[in-house]
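[1] Give me the fold of what follows.
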Amino acid sequence: MKNLILFVFLVFSLAGKAQESTSGFLHTRGQIIVDEKGENVLLKGIGLGGHMLQEGYMLKVPFSGQQYVIREHIEELIGKERTDEFYEAWLKNHTRKIDIDSMKSWGFNSVRLPMHYNLYTLPVEDEPVKGENTWLEKGFQMTDSLLSWAEANEMYLILDMHAAPGGQGHDVNISDRDPSKPSLWESEANQQKLIALWRKLAERYKDEPWIGAYDIINEPNWTFEEGKNKNGIEDTLNAPLKKLLVDITNAIREVDSRHIIIIEGNGWGNNYNGILPPWDDNMVISFHKYWNYNDTASIQQFLDFREKYNTPVWLGETGENSNVWFTDAIRLMEENNIGWCWWPLKKLGFNNPLEVPVNPGYGQILNYWRGEAEKPSEAEAYKGFMELAENVKLENNYYHRGVVDAMMRQPHTKEAIPFKEVVIDNSAIIKAANYDMGEKGIAYQDNVAANYYISTGGERQSWNNGRTYRNDGVDIYPMEPRENYDDVFVGDMEEGEWMQYTFEVSKNGNFDLSFKTAADAPGSAAVEVNGKRYPDFVVPASAGKWTQTTVKEILFKKGQNQIKFFVIDGGFNLEQIQINRQN
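    Purely as a prediction, here's the structure:
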């Protein structure tokens, strides 16, 4: 793991000990969420997707993505006992105190726990006595630990029922639903188990002020009306959903009168037809937002709900897009005093704060599952899975500082800052992919920088076509072979695109800039240094092999300098910029 980009831990001084002060229970006051002092609280959080509940895309599996299906495939390779060992390690390693400490150091004040009910109670069909509930300490103990870490950092923990008994929708991956068994909506026993579980949770945490809220059913997506879209986006009444939400609320209020209750509509959380007005005086209306425009029109429905019902609204889940989209969405929320919670903290993918690396053994397993490789031996597969469980630890993750920067800094500033600190005395190499951090048009320019397919009605777009290293519009690809995570280059460059690099120089002088490029056909580029544009230069055709093109007599001043690299006629790749002081 020594070749990974590791997170530099700067968090121990601010976490690691219990805080003496407290903000008390959150509660609603009209259209806002406030603490015990009556001060407005803007929740800034991340959901722990993939922790208690895996979804297939987070593990890059090529088959149906319910956790029980993933588990069956793992058992086929290593058997039940070793599969149990893998899942025990996964649950232990995925989210630990160091993850919550890190979130606090980055600026987050809340965390949403997507719970799988089967860590707290048995499935209905496995109960020894029909109609009764067997309680499992595993889930409660995991929640207790997470709460203690959140409390130590003065962060609010929001409990989210992500996988309800039987599953709450047709989007089966979300809730680990087995379609061969009755869903939540087809089984009174499943509904009663969910109600009992929430009463049990509320009873356990009723006196805990750092429990921020109860998010009682995540993303219902089920039609209750004949002839409507199966995911409930067109339903006009939603009567069974409202009844269950009310029943859960009543069960919670039997034992807990202080915690906020969060509700979600049908159709993945946003269809509130027949559900409102709220029925509790300490309730928040949640909505989820993915892949659409970040304009007022995209949230107007929920602004109207807030005004009409004098009730706070909260963006309970969003993400899975580019840094451009993240910055725009968070700016929109905060301009409207709407708290937000991103999805997820980590996965096997590049567009989240933490990326779990794919070890060679797990890569072989994925190739086998895709039909592209032979079946690994049990020993090989076991090693691959256990290394994956080890890699899920934060210190073995790739830390995407640009994602966090896009969420926490960029919504509030137009300033670009260096991706990596570079100080040049006589020479240095700047990786092409290490352009500055900042908004599009400030740190870089790219023609495709986010995915808006819901609003456009078109196909999904990939902003970074190489899907690695960074999460902006710039297209970054891995070198072959790739020995380190930063063995990458910038490709798919088009006319009008550019990247900016900020660095320090120890003293004034003239320098040569050598650009390492590869192109099948000639292209052209230009550089601007500290606002001065230099003449365009040719990027030679090199049959796809790497070659150097040098621009001479570039004046740098002592202190901070900036280079902008402009694409005039694209189609070439750029791996690095070498800077050498002239003798």
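[2] only C-alpha atoms for contact and neighbour calcs from this point on.
    OK.
[3] Then Ile563 would be within a strand, right?
    Yes: secondary structure of Ile563 (DSSP: H, G, I helix; E, B strand; the rest coil): part of a strand.
[4] Identify the residues contacting it.
    Contacts for Ile563 were tallied using C-alpha atoms under 8 Å, 6 or more residues apart in numbering; they are 500-502, 527-530.
[5] Excluding chain neighbours, what is closest to it?
    Spatial nearest neighbour of Ile563, excluding adjacent residues (C-alpha to C-alpha, 6 or more residues apart in numbering): Val529 at 4.6 Å.
[6] returning to that earlier point: from the contacts of Ile563, which two are the most distant?
    Across the contacts of Ile563, the longest distance by C-alpha to C-alpha is 13.2 Å; it joins Thr502 and Val527.
[7] coming back round to it: can you add secondary structure and give the contacts of Ile563 back as CSV?
    Output for the contacts of Ile563, formatted as CSV (three-state DSSP):
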residue, secondary structure
Gln500, strand
Tyr501, strand
Thr502, strand
Val527, strand
Glu528, strand
Val529, strand
Asn530, coil
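[8] Also this sequence, please, to line up against the first:
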Amino acid sequence: MASSTPTACLRVEGTNIVDGDGKPVILKGCATGGHTNMENFITGYPGHEHEMRRAMLGVLGKEKYDFFFDRFLEYFFTREDARFLKSLGLNCVRIPINHRHFIDDLNPSVIRPEGFALVDRIVDACAAEGLYTIIDMHTFPGGQNQGWHSDSGIHKALFWDFKDFQDRMTNLWVEIAKHYRGNTWVAGYNPMNEPADPDHVNLQAWYRRVEKEIRAVDPDHILYLDGNTYAMDFSAFKEVLPNCVYAIHDYASMGFPAGEPYLGTPEQDETLRKSYERKVEFMKAHNVPIWNGEFGPVYANPADDPNHEIVNARRYAVLGKQLTIYRADRISWSIWLYKDIGFQGMVHAAPNSPYMTLLEPFLAKKKRLGLDKWGRDDTHVGHIYTPIIQHLRDEIPKEFVDKRYPQVWKIEGHIHRVIRETLFSEIMCWEYARYFEGKTMEELDALAASFKLENCVARDGLNEILRKDAEVDAVAP
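    Okay, here's the model as predicted:
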């Protein structure tokens, strides 16, 4: 093992996360998004994971379906990946999980051991390289938010309306806590990714409940609690729970195609700082630690953007400025994300890999249609949706047109969620799956192996920025 096992679980002490000796630890790492919770822009399918999997099962049949996804899960993150992250000076990996690895919706009272085997493999690989892990529940039955990444397949967060859903996930967290009790390489639990509770009270009630029930079986591990409305709003939070770190997500619009280019002006820097300060006001008022669970720009593709070098230099610059802000407050962070098909990851599948070669026409079509919400460019289809948006704005009374939660989406965001990200994308899953039709076991293995680290390309500019920042204040056991 690369590092000695920590003597005790990390814990909260004032505004710090500390180790067993009381020494402050600043966690700096990344998330394995797209792995144990797949997402459309990360690996290229449209819509939602459970819809894509259903289409793939129909095309491949059970034996080939199991083979392909077992290989994908095996290859996507291994000991070699953990070793690579360690080489950059990072000390923590956030593991986003789809609840379906643990719970079959048709038999929800049974916790599947396969889920523990899957997560154990990642936790153990990271521990072997001296990396902490944070276990993050990224999806919930009914959806804890309205987004694609909750894998609900709908545009409402029904988790908050059904006690049965809440009972299931509380019980699952109790079992997870039992399983990892005493594991000092686990830096803690992130019980819910990006909650979006329209009433702003149900989330806090569930946090109180799950904290109490986790503590009954595991009194030691830290809980990392996201703010409401996609981890950006603590305005309705009334209390601080013990041994908890409060978590923001801090994406900057200047790191995305729809945002203004980052030129490093004083006004832009002030915008970045104010956005961060608004999100952490609760933590600073209550003197508790801060964890930025997600942030990071997206990057232009050399294959289709002749100005990619200029664009990406600006994206690196905005990331660097954000890290400067975080460093001043000595907060922990986890960048989104580690590995993908070339949009945001620290490493990505090679353009000439079997997976990318097979799906090249589909990925180009999906990008042209702007099916994914994350970082899309509406150059080719904006004229189609503009009249629809205007029609609703003309017909809905002004006081109601932007009333639907999350209000920050405005009517535009809700229209795109229903039409493109839900209906259109769900139907397109069948077209995606058709590319895998007739593939042999050997071909399926090669497709999955496109995500092996040895077959991936590192985004050196991004990784160098992270490496330099990780050298400052990052403490390994």
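[9] Contacts only, for the residue nearest to Ile563 of the first structure.
    By C-alpha under 8 Å, 6+ apart, the neighbours of Val529 of the first structure are 554, 556, 561-564.
[10] What is the nearest of those to Pro165 of the first structure?
    Checking the contacts of Val529 of the first structure against Pro165 of the first structure by C-alpha to C-alpha gives Lys564 as the nearest, at 54.7 Å.
[11] Any idea how many residues pack against the nearest residue to that closest one once chain neighbours are set aside?
    The shortest distance from Lys564 of the first structure to any non-neighbouring residue, by C-alpha to C-alpha, 6+ apart, is to Gln500 (4.3 Å). The tally of other residues near Gln500 of the first structure (other C-alpha atoms under 10 Å) stands at 26.
[12] Could you double-check that Gln500 of the first structure lies in contact with Val567?
    No: counting by C-alpha atoms under 8 Å, Gln500 of the first structure does not reach Val567; the two are 11.9 Å apart.
[13] Against the first structure, what's the mean shift for stretch 207-217 of the second structure, could you check?
    Following the fit onto the first structure, the mean deviation recorded for stretch 207-217 of the second structure is 0.9 Å by mean C-alpha distance after the TM-score superposition for the first structure.
[14] which residues in the first structure does that stretch align to?
    The aligned range for stretch 207-217 of the second structure in the first structure is 245-255, by TM-score structural alignment.
[15] show me the contacts for the aligned partner of Ala213 of the first structure in the second structure.
    Matched to the second structure by TM-score structural alignment, Ala213 of the first structure sits across from Gly188. By C-alpha under 8 Å, 6+ apart, the contact set of Gly188 of the second structure is 10, 133-135, 221-224.
[16] what do you get for Gly143 of the second structure?
    Residues in contact with Gly143 of the second structure, defined by C-alpha under 8 Å, 6+ apart, are 150-152, 154, 156-159.
[17] now do 6 Å
    The neighbours of Gly143 of the second structure, taking C-alpha atoms under 6 Å, 6 or more residues apart in numbering as the test, are 150, 152, 157-159.
[18] go on, Gln67 of the first structure?
    Neighbouring residues of Gln67 of the first structure by C-alpha under 6 Å, 6+ apart: 54, 176.
[19] Quick one: map it onto the second structure.
    When the second structure is aligned by TM-score structural alignment, Gln67 of the first structure is paired with Glu49.
[20] for Asn93 of the first structure, same thing?
    Counting by TM-score structural alignment, Asn93 of the first structure corresponds to Tyr75 in the second structure.
[21] Let's verify that match: helix, strand, or coil?
    Here Tyr75 of the second structure is recorded as helix under three-state DSSP.
[22] my read: it touches Leu453, true?
    No: using C-alpha atoms under 6 Å as the test, Tyr75 of the second structure is too far from Leu453 to be in contact (7.9 Å).
[23] okay, now Pro113 of the second structure: neighbour count?
    Using other C-alpha under 10 Å, Pro113 of the second structure has 11 other residues around it.
[24] and if you look at the one 3 residues further on?
    In terms of burial, Phe116 of the second structure registers 16 neighbours under the definition other C-alpha under 10 Å.
[25] Find the nearest non-adjacent residue to it, please.
    Nearest residue to Phe116 of the second structure, sequence neighbours excluded (C-alpha to C-alpha, 6+ apart): Phe102, at 7.6 Å.
[26] for that neighbour, what are its contacts?
    By C-alpha under 6 Å, 6+ apart, the neighbours of Phe102 of the second structure are 111-112, 115.
[27] could I get those as a markdown table with secondary structure and distance to Lys410 of the second structure?
    What follows is those, written out as a markdown table (DSSP: H, G, I helix; E, B strand; the rest coil; distance: C-alpha to C-alpha, whole Å):
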| residue | secondary structure | distance to Lys410 of the second structure |
| --- | --- | --- |
| Ile111 | strand | 39 |
| Arg112 | coil | 39 |
| Gly115 | helix | 37 |
